[in-house]
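Novice: sequence and predicted structure are below.
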Amino acid sequence: MGKRTYKRLKGSHSFRQRLLLTTLFSIPIIIDEICADDMIHGLLHHEMSLLRLFETVSDDCVVEVNETGTRLKYKPGIIMGGKNLVHSCALTRSMGYYLGPLLVLGLFGKNSLSIRLKGVNNDPKDLSVDTIRNATLHILKRVGVPSEGLDLKIEAATPQGGGEVLLTVLNVQTLTAVQWVEEGMAKKIRGWTFSARVSSDFEHSMRFAARGIFNNLLPDVHIFNNHKSGPAAGK
């Protein structure tokens, strides 16, 4: 066998995208000078956690990081998927940071994927788990991903790392190209309210206020409640 050639990159920008694309195309990479000039240099906690996640869903994946965390040597393995997997996410980023690349890896794995993530549901930087469930998954169905076996269950809420979601993805052979250019008109509105460790009366007030606004636009409005209490309400 010939010597494996690594593609060399620099800096920490687009770290998730680099990691995802190099895994899909089986291109080993070396990234130098990762946050080398920052006060806190090297790979951050959530980036290291993302690497561990890629190792979890892949076979024969090799990750080498130097002592300072400023150099990463990554050889992607075979995306295997798997069932009953569990990953504890770093609390510095929400689970939306991990779900984005995980959805793509699950589609192109050797087997279907079922994985439980534990961490923070939402933060200001990433898509919330609710947005991914109610919007992103529906967009995937438009490009040929079957709805059977594609699901994101939110089983616990935040804050302080008490969130928990269960993602299931079926692998696909191909995706369907679409032309989606017309905006269309909104004909109905579906929504959810969320609350944890407070009285459910707060949710009733939220639903009443929201419907008071939306019903001025169109009549078909349904807003569902999602009240969490006890262990399901997070820490």
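Specialist: Nice, I can see it. Every value quoted in this text rests on a predicted model; they were computed, and no experiment measured them. Numbering: from 1, shown residues only.
Novice: could you use CA atoms for every contact and neighbour count after this?
Specialist: Fine.
Novice: so which residue is dead centre in this structure?
Specialist: In the chain, the residue lying closest to the centroid (CA atoms, centre = their mean) is L99, at 1.3 Å.
Novice: where does it fall, secondary structure wise?
Specialist: For L99, the element it lies in under DSSP states H and E is helix 96-107.
Novice: buried stuff in the strand or helix carrying E47?
Specialist: E47 is part of helix 45-57, with elements assigned from DSSP H and E. For helix 45-57, a neighbour-count test (16 or more other CA atoms under 10 Å) marks 46-57 as buried.
Novice: any idea how far that helix is from the chain center?
Specialist: 12 Å (CA atoms, centre = their mean, to the nearest Å).
Novice: so which elements touch it?
Specialist: Under the contact definition 3 or more CA pairs under 8 Å, 6 or more residues apart in numbering; DSSP states H and E, helix 45-57 sits against strand 82-88.
Novice: now the angle from the strand it packs on to helix 45-57?
Specialist: 160 degrees (axes from the mean of the first three to the mean of the last three CA atoms, to 10 degrees).
Novice: list the contacts of strand 82-88.
Specialist: 53, 56-57, 111-119 (CA atoms under 8 Å, 6 or more residues apart in numbering).
Novice: that strand versus helix 96-107: what angle between them?
Specialist: Going by the same axes, to 10 degrees, strand 82-88 makes 160 degrees with helix 96-107.
Novice: want to compare, so here's the second one:
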Amino acid sequence: MAPPIIFNSHVDFRMRLVLATLSGRAVKIEKIRSNDMEPGLKDYEVSFLRLLEAITNGSVIEISYTGTTVLYRPGLIVNGTYTHTCPLSRGIGYFIEPILLLAPFGKAPLKLILKGITSNGIDLGVDTIRTAIFPIYQKFGIDRQELKVVKRGSPPLGGGEITLHLPHVVLQPSTVHAAVKTPAISKLRGIAYSTRVSPASVNRIIEGARSVLSATGCETFIYSDVARGDESGKSPGFGVTLVAETKSGWCYTAESTGSAGEAPEDVGERAARALLEEIEIGGMVGRNQVKPLIVLMVLGKEDIGRVLLGRDVIDESIVRLLRDIKAIFGAEARIKENDNYDDEEQNSEEYILSIKGTGFVNASKKIK
């Protein structure tokens, strides 16, 4: 049995466990908040470990007495149907993100009912995942993903519920070649929601967003979702998710949630400005979409995949991810400046990320 790969600190905790599960390599994560006043794992990290244990078969998880060390020996991804209550310290999106990377490579389809906070301004909101993260997976041949919001839940008390259905089990993701130039935006979409507040708040959010986006001249349509009664969770709140779509199927996204005493118009304006900032960065994807994109490129066929990224997309967290991928899969990425310019308006602060796929094959998939 190969010795576990050793990592330090709680940073990238979920992604390291995901990479370990996909590769079948054991990992040992040490010094988890060892210098904090409250050392060890947080409740949401333990909750994620329980969810990971549920959808896999044969996984071994050993946690030290202080909670500062975790040894994880992954089993096979079997999926199935489960209900999981998420702690109120994090949003439901915290748990969906890593599960999306695991579910397509399981033995059977996955159906999850997750309960908790649907949008909290820290983790990706459920609307962002449905409208902006799912399209990334479709580029790799992983489709038919469904996310239904049964109840919306705002912080601090939550009360939300979503149904996540991931029926598409694949042997291997497709190779992506998207390194020509940044596509033009064709339309702007969004969804503004509210829970246990006046329905007028949603209209004010939409007005605030439109006041900023109107200057783009793009077709803009923002849906309204006013949760009422049992569907409105346990706490008042409101927010908006905005998506800029291109004709080729790529998109950029931004979201914003309201805080106590904040005007709904300010929430809409903040989300709209954040979306314009994502578009200005350039590349094929925004900052909250690039990690699953890179992981799926690594899992692809033994062919070189390429994608165009804006300079500001490549930050410290991306560098850490690439280092973890090299440690676990042995795959390296190459980043070079984009010199495929055909006009002066092309963004010069863009880079081409090239990764050779590892030829990963889903060993859990049933052979029909």
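Specialist: Nice, I can see it. Quick caveat: nothing in here was measured; it's all calculated off a predicted structure.
Novice: before we move on, the earlier item: turn the buried residues of helix 45-57 of structure 1 into JSON lines, including distance to Q179 of structure 1.
Specialist: Output for the buried residues of helix 45-57 of structure 1, formatted as JSON lines (distance: CA to CA, whole Å):
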{"residue": "H46", "distance to Q179 of structure 1": "35"}
{"residue": "E47", "distance to Q179 of structure 1": "34"}
{"residue": "M48", "distance to Q179 of structure 1": "37"}
{"residue": "S49", "distance to Q179 of structure 1": "36"}
{"residue": "L50", "distance to Q179 of structure 1": "33"}
{"residue": "L51", "distance to Q179 of structure 1": "34"}
{"residue": "R52", "distance to Q179 of structure 1": "36"}
{"residue": "L53", "distance to Q179 of structure 1": "33"}
{"residue": "F54", "distance to Q179 of structure 1": "32"}
{"residue": "E55", "distance to Q179 of structure 1": "35"}
{"residue": "T56", "distance to Q179 of structure 1": "35"}
{"residue": "V57", "distance to Q179 of structure 1": "32"}
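Novice: what sits against the residue nearest to the centre of structure 1?
Specialist: So L99 of structure 1 contacts nothing (CA under 8 Å, 6+ apart).
Novice: how about it, what's its match in structure 2?
Specialist: In structure 2, the residue matched to L99 of structure 1 (TM-score structural alignment) is I96.
Novice: now that match: how far from K148 of structure 2?
Specialist: 13 Å (CA to CA, to the nearest Å).
Novice: and for M37 of structure 2?
Specialist: M37 of structure 2 is 39 Å from K148 of structure 2, by CA to CA.
Novice: in structure 1, which spans are strands?
Specialist: Counting by DSSP state E, structure 1 has strands at residues 7-10, 29-32, 58-59, 62-65, 72-75, 78-79, 82-88, 113-119, 151-156, 163-169, 189-196, 221-228.
Novice: which of those strands sits closest to L103 of structure 1?
Specialist: Using CA to CA as the measure, strand 163-169 is the one of those that comes nearest L103 of structure 1, at 7.0 Å.
Novice: contacts for that closest one next, please.
Specialist: Residues from elsewhere that reach strand 163-169 of structure 1, judged by CA under 8 Å, 6+ apart: 103, 106-107, 112-121, 149-157, 234.
Novice: PyMOL command to pick out the buried ones of those residues?
Specialist: In PyMOL, this line selects whichever of the contacts of strand 163-169 of structure 1 come out buried by 16+ other CA under 10 Å:
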select buried, resi 103+106+107+112+113+114+115+116+117+118+119+120+121+150+152+154+155+156+157+234
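Novice: start and end residues in structure 2 for the helix holding E47 of structure 1, please.
Specialist: Going by TM-score structural alignment, helix 45-57 of structure 1 sits over residues 43-55 in structure 2.
Novice: the matching stretch vs structure 1, average offset?
Specialist: Mean deviation of stretch 43-55 of structure 2 from its aligned counterpart in structure 1 after superposition (mean CA distance after the TM-score superposition for structure 1): 0.6 Å.
Novice: list the contacts of V104 of structure 1.
Specialist: V104 of structure 1 neighbours (CA under 8 Å, 6+ apart): none.
Novice: ranges for the helices of the stretch 101-250 of structure 2?
Specialist: With DSSP state H, counting those that start in this stretch as the criterion, the stretch 101-250 of structure 2 has helices at 126-128, 134-138, 200-213.
Novice: now the lengthiest helix in structure 2: buried residues?
Specialist: Ranked by number of residues, the top helix in structure 2 under DSSP state H is helix 264-281. Buried residues in helix 264-281 of structure 2, defined by neighbour count with 16+ other CA under 10 Å: 264-272, 274-276, 278-279, 281.
Novice: and the helix or strand just after it, what does it pack onto?
Specialist: Sequence-wise, the next helix or strand downstream of helix 264-281 of structure 2 (DSSP H and E) is helix 290-298. Helix 290-298 of structure 2 is packed against helix 134-138, strand 350-356, with contacts defined by 3+ CA pairs under 8 Å, 6+ apart.
Novice: F238 of structure 2 contacts S194, correct?
Specialist: Yes - using CA atoms under 8 Å, F238 of structure 2 makes contact with S194 at a distance of 4.1 Å.
Novice: what touches both of those two?
Specialist: Joint contacts of F238 of structure 2 and S194 (CA under 8 Å, 6+ apart) are 201-202.
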